[in-house]
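Trainee: take a look and give me a structure for this.
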Amino acid sequence: MGNLNQNINYDEFKLNLISDILQLDCKSWQGNYILHKSNNDMVLSYYKALAFDDMLPGDVKRNAAQQFNDLQLGFKDQFFVTFKDFNDIINDHYEYRYCKFYLLDDEGKLNFGLSFSKKNAIDIDLNNDKLFRLENEIFIPDNFLIKKNEFTKQDGFRDQIKIKIPSKKVTEMIQFELPIIRDYNERVSHSFIIQKLKFTMLKFPADYEDKYGNTYKSDRISFSVKPYLPEVNDNLINDFDAGDLKP
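Mentor: Coordinates of the predicted model:
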């Protein structure tokens, strides 16, 4: 395993840990395997992740990302979030059950609001929910209610999406159970130094239900997430999507 510890701060040399925790999807291990910047074709497969139940096949993710861009809404299609700050916020709010990502109209640009809540509901409880807004790749404390209302107002972003996809409800919020987020963060950062997470906006194809048996994602807006590892071919890192789309 040569320089595993040097490159990814991992010093456990057991094949069962390498295959399960490190999650490198290699067909065979032949003696020393060197991990360094030139290994751009390494397949990083988070196939046993405890969180984000849905692992998107690469072709599905690329198709869904392209379909989002084909809507020609002029929205930003990728967001980066600094991992350490995000992980700290998640761990600081362990007593909440839900982690909610709201779509915002942030001064004419698509953005994310983050809410920690104990309620399975799309509405924001200003008295009890903890609110943050994404700014410069970090979630900062912010009451984003006005920006959420801008997204849903008449002729706003929600209506623009509805014109493009008239057969479906427009996603306003993507909800996760907070323990799932915590498990995911722990798993992906166990063996790799993760600087950022990469969120990619998606519009699932209309035949998604027929192909994958998912009854509520077909033709709907969502996002996928994966670790951002600039030294690795981005197409070889699996995306996950397990959010509950609201409404």
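
Trainee: when you work out contacts or count neighbours from here on, use the C-alpha atoms and nothing else.
Mentor: Noted.

Trainee: A49 and P230: what is the separation?
Mentor: From A49 across to P230, the span is 21 Å (C-alpha to C-alpha, to the nearest Å).

Trainee: quick one: which of these two has more around it?
Mentor: A49 (20 against 12; other C-alpha atoms under 10 Å).

Trainee: is it true that the more buried one touches R187?
Mentor: Yes: A49 is within contact range of R187, at 6.6 Å (criterion: C-alpha atoms under 8 Å).

Trainee: let's see this one next, to set against the first:
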Amino acid sequence: MELEKLNQEKTYKKNFFIKEIKKEIEEIFIENYNKLGIKELTKSFLIDLEIFEKVISNNINKSFCKFYLIQKDGSLNLGLSFSNNEDCPIKRDNLFDDDVLYVLENDTITPKDFREMKTDFVNGIGAKLPTHPENKKDTLISYKLGEITSYLEDMKNLHHDIYALKFNMFQYSPTNIDQELSAHFIERDKRIAFCVHVLFGKKKHLYGESAGYDLGNLKP
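Mentor: Next up, the predicted model:
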């Protein structure tokens, strides 16, 4: 049975990354994404928190965590790269500072080289996405690893029983609902990304869901 939301937690008073996405804005962006009409697109992803934190711990010597858009089994998926650079190319030179690669599989994270799946996305789903300013192609969302660990720490201070992260896929568009971020949304018009929520307080078929945050740096 599908889980039902216990409540939509409001945490707008503290903007951890400045880029908190208000619910009404997220709904607009999700609608944009759904209207693309590309059947291979995935609406959301779920990651078990304990598994994610273990993967982070194993790669704490890296500076960045990059979420690549990939195509797996015909559908949009996410590949994770723990890296010491923020560039788009994946570094795999059999050296000590190579990128460490993983793929989301259901709600777990599996070590796997996803470079072919990245190419499949570019030639498949990516080719169906609309062009946007400067003819940039959506490739990845990059985070400083310290931003992720700080986010998780802050969320745990609010919710002591977090069990998962939920990534809602969306497409940016201009909006004046949040004046502070309006220029940010114009700059990212038509680009694909996601909004991150924490899920907490799971009890039978009920759970709580935090406000959503977008702190990633789109590349290129």
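
Trainee: which bit of the second structure covers the top helix by length along the first structure?
Mentor: Longest helix in the first structure, counting residues (DSSP state H): helix 58-70. Aligned by TM-score structural alignment, helix 58-70 of the first structure falls on residues 23-35 of the second structure.

Trainee: mean per-residue distance, that stretch versus the first structure.
Mentor: Taken over the aligned residues, the distance from stretch 23-35 of the second structure to the first structure averages 0.5 Å (mean C-alpha distance after the TM-score superposition for the first structure).

Trainee: can you show me the strands along the first structure?
Mentor: 55-56, 78-82, 98-106, 109-117, 130-135, 138-141, 173-177, 196-203, 221-228, 239-240, 244-246 (DSSP state E).

Trainee: any chance of TSV for these, columns mean neighbour count and distance to I89 of the first structure?
Mentor: Formatted as TSV, these follow (neighbours: other C-alpha atoms under 10 Å; distance: least, C-alpha to C-alpha, whole Å):
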stretch	mean neighbour count	distance to I89 of the first structure
strand 55-56	18	24
strand 78-82	18	11
strand 98-106	24	11
strand 109-117	22	10
strand 130-135	19	10
strand 138-141	17	8
strand 173-177	22	14
strand 196-203	21	14
strand 221-228	23	17
strand 239-240	24	20
strand 244-246	18	21
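
Trainee: quick one: closest of these to K147 of the first structure.
Mentor: strand 98-106 (5.2 Å; C-alpha to C-alpha).

Trainee: got a list of contacts for that closest one?
Mentor: 110-120, 144, 147-151, 157, 172-178, 181 (C-alpha atoms under 8 Å, 6 or more residues apart in numbering).

Trainee: what is the equivalent residue in the second structure for S45 of the first structure?
Mentor: Residue pairing (TM-score structural alignment): S45 of the first structure is matched to T11 of the second structure.

Trainee: what is the burial count for that match?
Mentor: 15.

Trainee: now do R97 of the first structure
Mentor: R97 of the first structure has 17 nearby residues by other C-alpha under 10 Å.

Trainee: I'd like to know how far it sits from Y47 of the first structure.
Mentor: In this structure, R97 of the first structure and Y47 of the first structure are 25 Å apart, going by C-alpha to C-alpha.

Trainee: again with S224 of the first structure
Mentor: 15 Å.

Trainee: same question, N238 of the first structure
Mentor: Remark: distance between N238 of the first structure and Y47 of the first structure (C-alpha to C-alpha) = 8 Å.

Trainee: tell me the contacts of the most centrally placed residue in the second structure?
Mentor: For the second structure, the residue nearest the mean C-alpha position is F194 (4.5 Å; C-alpha atoms, centre = their mean). By C-alpha under 8 Å, 6+ apart, F194 of the second structure lies in contact with 167-170, 214.

Trainee: residue in the first structure paired with it?
Mentor: So, by TM-score structural alignment, F194 of the second structure is matched to F223.

Trainee: now its match. Nearest residue, chain neighbours left out?
Mentor: Distances taken as C-alpha to C-alpha, 6 or more residues apart in numbering place M201 nearest to F223 of the first structure, at 4.4 Å, with adjacent residues excluded.

Trainee: one more: D120 of the second structure?
Mentor: Leaving out its chain neighbours, the residue that sits closest to D120 of the second structure by C-alpha to C-alpha, 6+ apart is Q71, at 5.7 Å.

Trainee: quick one, which of N238 and Y47 of the first structure is more surrounded?
Mentor: Shown here are N238 of the first structure and Y47; by other C-alpha under 10 Å, N238 has more neighbours (20 against 15).

Trainee: which outside residues touch stretch 101-117 of the second structure?
Mentor: Contacts with stretch 101-117 of the second structure, where a contact means C-alpha under 8 Å, 6+ apart, come from 45-48, 51-52, 55, 70-72, 77-82, 90.
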